[in-house]
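> Pasting a predicted model and its sequence here:
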Amino acid sequence: MTKFLGWAARAYVTAIFCLVFLPMAIILVISFSADSYLSFPPSGWSLKWYGAVLGNATFMEGLRNSAIIAVIVAGLSLVLGLPAAYALVRLEFPGRQIIRNLILAPLILPAMMLGLGILMVFTPAGLVATYPGLVLAHLVMTLPFAIRILQTTLSNLGTDVEEAAMTLGARPLQVFMQITLPRLMPGVIASGAIALILSFDEIVLSLFIVGPRLQTLPVAIFRYVDERTDPMVAVLAVLLILLSLAIVLIVERSVGFAKAFGR
């Protein structure tokens, strides 16, 4: 019976993995198609669509904008999220639980409603179709994730080492910089990587903020798909998947996600 349950569990896990990764495999195959339209299986094989993507000025500009915005958003998510997470985990003050819930509120609200609200606030402020506007809009989504990850890591670290250092005369800032922060670094790297991926892939909020002269890569892809469908779309999807996978693998190989959450 145990052997049968083990076989059934492996079969179930294999089926789930196939369900998740089969669409990605189909997209990968289509990206090498020689056809001028989406078809599976392709009638021929070619790398021309990869060259077409690299030679497309709109996509390259969108890639540059997305990369710049994602790096800035990831950095700001850490700069703003780390003090917030530390205060929520290590400090006692009135309304801490309410603030904790409010920080997570953007993750609960529908993205369309959130985007419309951001647009109504940003339009009078002149932030629409600007880098600062896109950065602030993306921060609304990435900051709660960063704070949540850092909260989890801090909660799992414990305070024994820090308390021992303070009993030996270390000042609070010394304790944080020399003990807490190095132990927290895996969580910092993981939260920064996730913020980077979320910002780079964000499309719903970006659609409300971008303009004709400033757009991100996901928005450029969305507008392209609205007009035509060819294997160039599959190439772009493959490149985005590979980028996200590369970041995840770098985090896993450098610190490990288990270590990132303090386990």
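Nice, I can see it. Numbering: from 1, shown residues only.

> from here on, contacts and neighbour counts on C-alpha atoms
OK.

> any idea which helix is longest in the protein?
Ranked by number of residues, the top helix in the chain under DSSP state H is helix 57-90.

> following it, which helix or strand comes up?
helix 96-108 (DSSP states H and E).

> one more structure, for comparison:
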Amino acid sequence: MTRLSLSRVVGIGTLLFLPLPIVIVVIVSFTSAGYLSFPIPGLSLRWYVEFLGSADWLAVLGTSALLAFIAAFVSTAASFAAAWAIVRGGMRGGAAYETALLTPLIFPHAAIGVIMIVILSTIGWLGSFIGLVLVHCILTIPYAYRPIAASLRKSDPSLEEAAMSLGARPLRTFFLVTLPAARPGLITSLLFSFIISFDEVTVSMFLVGPFVMTLPVQVFSEVLESASPVVAAVSATLVLFTMLLVFVLDRFVGIEFFVERD
């Protein structure tokens, strides 16, 4: 076997292996048994009915969706302001500021969770919704900043200069020239931030309280306590939802905007 064919076999095998756990979870979500097992003894929709018919599950689903929406909006707005100052404003030490914005990617999420316990308990936000919003904004800013910065760097500043030279005021130039040019990055930022926040579990485990619970943390707790197949139905629904968001992102914007290229 040549080196090229061996590399192709390894590549194909890796691509087939990576989605295997997801496929198994989806299959298990249709089990007729009352416990998690594979292969499944029969097909049933009872666990999807239990998930969609449970007020508790729908409540945490709504909490996670609202939390992800607020975190995505706030982190996108903050990242746009930072990217504008660094890319367009030529801020001194811009590279250092960019590194600081990306630091949540460096530290382990468990360490971030422990640190945020101390900070939020000090200001009285531990176990509150606003505390979760603050932490999720911190976690999603790195994913929000890069596509916006990439869009601003790819857009031509001379278009803004031409608009102002033709008499357009700065605010009008911003809304008619700058924002449309940055729109792909803004949409990418919103969707990726939403996905990251909606699926976040490690840090949220440290910060949820008796009155605030997110869907991923609830799924984790159910796996530890009962291992009911309803968690497979919830997980399969989340996988489908995330895939739809990524499809929309790739279809209307292009995932390449998430990667900054020279």
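Happy to help now that I have it. Values in this document were obtained by computation on a predicted structure and should not be read as measured data.

> follow-up on the earlier one: structure 2: matching residues for the longest helix of structure 1?
Per the alignment by TM-score structural alignment, helix 57-90 of structure 1 matches residues 55-88 in structure 2.

> Pull the contacting residues for the residue nearest the centre of structure 1.
In structure 1, the centroid-proximal residue (Cα atoms, centre = their mean) is Leu198; its distance is 2.4 Å. Leu198 of structure 1 sits next to 141-142 when contact means Cα atoms under 8 Å, 6 or more residues apart in numbering.

> counterpart of it in structure 2?
In structure 2, the residue paired with Leu198 of structure 1 is Ile196, using TM-score structural alignment.

> That match sits in which helix or strand?
helix 179-199.

> mind listing what's buried in that helix?
Neighbour-count burial for helix 179-199 of structure 2 flags 181-182, 184-199 (criterion: 16 or more other Cα atoms under 10 Å).

> again, but for stretch 28-47 of structure 2
By 16+ other Cα under 10 Å, the buried positions in stretch 28-47 of structure 2 come out as 28-33, 36-37, 40, 46-47.

> swap in stretch 233-250 of structure 1?
For stretch 233-250 of structure 1, burial by neighbour count (16+ other Cα under 10 Å) applies to 233-238, 240, 244, 247-248.

> just checking, which of those belong to helices?
If you go by DSSP H, these have 233-238, 240, 244, 247-248 in helices.

> nearest to Pro124 of structure 1, of the residues you listed?
The shortest approach to Pro124 of structure 1 among these belongs to Leu240, at 33.5 Å (Cα to Cα).

> That closest one -> structure 2?
Match for Leu240 of structure 1 (TM-score structural alignment): Leu238.

> Check Val161 of structure 1 too.
Checking TM-score structural alignment: Val161 of structure 1 goes with Leu159.

> Run through the residues that contact that match.
Neighbours of Leu159 of structure 2 in contact, by Cα under 8 Å, 6+ apart: Val177.

> Helix, strand, or coil at it?
helix (DSSP: H, G, I helix; E, B strand; the rest coil).

> For Thr178 of structure 2, see how far away it is.
With distances taken as Cα to Cα, to the nearest Å, Leu159 of structure 2 is found 9 Å from Thr178 of structure 2.
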